[in-house]
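Engineer: Sequence plus the predicted model coming up.
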Amino acid sequence: MTVFYCARCSRALTPDLTALPAMPETPDDPIRPKGQDVAPSTVPLGHYATESEEDAVSLRRHGHDKALRHSGGRRHALVVIHPEDAPALEYLPGFANAVGCCGPDGTHGPNQACPCGTPLATLTADCMGPYELRLDPLRVFAFDN
């Protein structure tokens, strides 16, 4: 079990999460449950996945290359979690970087911050893509229980 913390203030951002063996595949056209604008989460509640370079390349082919240019080139793997596993995170002031149709599309960089104000995650919750929260590996650290 792993808990993720803000690197600036050391606040716990998630409950204990279980690692998935691999990043789940994102369907080309995620099916939305009737009455919902977002697709089911890429990662199940209570779990996390680490995005590899191969995952970033795969997701770029689905039209999200602007959002993933950052993750594909990093030396530190991005952690992807269910958005509801980080309930204390807040939108940046003025909803900065939260551009999209029905929600943030994740293509403009971090749009979620720790309550201390540190931008450290990118929420993707638009009607045209996956539903997930990507933690910035340089602004978040993990502790295994």
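Structural biologist: Cool, got the structure. Residues are numbered from 1 along each chain as shown.
Engineer: CA only for contacts and neighbour counts going forward, please
Structural biologist: Will do.
Engineer: residues in contact with residue 24?
Structural biologist: Listed by C-alpha atoms under 8 Å, 6 or more residues apart in numbering, the contact set of residue 24 reads 42-43, 49.
Engineer: repeat for residue 7
Structural biologist: 138-141.
Engineer: Filter those residues down to just the buried residues.
Structural biologist: 140-141 (16 or more other C-alpha atoms under 10 Å).
Engineer: Where does residue 66 fall, secondary structure wise?
Structural biologist: helix 65-73 (DSSP states H and E).
Engineer: buried residues in that helix?
Structural biologist: Neighbour-count burial for helix 65-73, counted by 16+ other C-alpha under 10 Å, picks out 65, 67-68, 71-72.
Engineer: closest to residue 97 among the residues you listed?
Structural biologist: Nearest to residue 97 among the buried residues of helix 65-73: residue 67, at 10.9 Å, using C-alpha to C-alpha.
Engineer: and here's the other structure:
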Amino acid sequence: MDVLLCAACGHRLTAPVRRLDEIPGPGGRDGLPGPGEARRPPALLPRGRYAVDPLPHGAPFVPAPKDREYDGVVPGGPWRSDARGLLVSAGPRGTYVLHPLDVVALDPHPDVTRHIGCCGPDGERGVNRLCRCGAEVAIAADDCTTAYATRLVPGAVRAVPA
């Protein structure tokens, strides 16, 4: 079991969690809203577990390589399309992916544009959660259009035995 701490101040950011070798796919939630909740997809990970995602995640987005055809699967997580064509994530690699309820004591980012989404932040506009010391530490996705997860940013956090 590990806990993840803020690299800047040492504050505990998670409950004790056990590392998995890979992201197993949806688990934990059935996607049905509880009292006062927005509808969202199932969580990427069950409670009490975390995984390290080797693929890039979130902002910034860059044009997709021209030599690759879009086959419906976009390596590197979230993608968008705009006037530049298909965009793929060039965000941080190695994010610590957790069930949002295993993350504790994070504050919303003061830049409100990082909280955009349909019914919650979609996590595609960069770090949107801060440690109490003010360090940018996490990307929370709590929207009906994205995977339900909180990703702690490598370099901003460190894992230690619980």
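Structural biologist: Ah, there it is. In this text, all values refer to a predicted model and were calculated from it rather than measured experimentally.
Engineer: that older thread, which of the contacts of residue 24 of the first structure are also in contact in the second structure?
Structural biologist: Retained in the second structure (both residues aligned by TM-score structural alignment, their matches' C-alpha atoms under 8 Å) from those: 42-43.
Engineer: show me what contacts the equivalent of residue 150 of the second structure over in the first structure?
Structural biologist: Using TM-score structural alignment as the criterion, the counterpart of residue 150 of the second structure in the first structure is residue 133. Counting by C-alpha under 8 Å, 6+ apart, residue 133 of the first structure makes contact with 80-83, 121-124.
Engineer: same question, residue 145 of the first structure
Structural biologist: Residue 145 of the first structure neighbours (C-alpha under 8 Å, 6+ apart): 1-3, 16.
Engineer: And the contacts of stretch 132-145 of the second structure?
Structural biologist: 6, 8-9, 11, 38-41, 100, 105-107, 109, 117-123, 126-131, 147-153, 156-157.
Engineer: can I get the buried residues of helix 65-73 of the first structure in TSV with distance to residue 24 of the first structure?
Structural biologist: TSV is the format used below for the buried residues of helix 65-73 of the first structure (distance: C-alpha to C-alpha, whole Å):
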residue	distance to residue 24 of the first structure
65	18
67	18
68	16
71	16
72	17
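Engineer: one step back: which of the contacts of residue 145 of the first structure sit farthest apart?
Structural biologist: Farthest pair in the contacts of residue 145 of the first structure, by C-alpha to C-alpha: 1 and 3, 7.0 Å.
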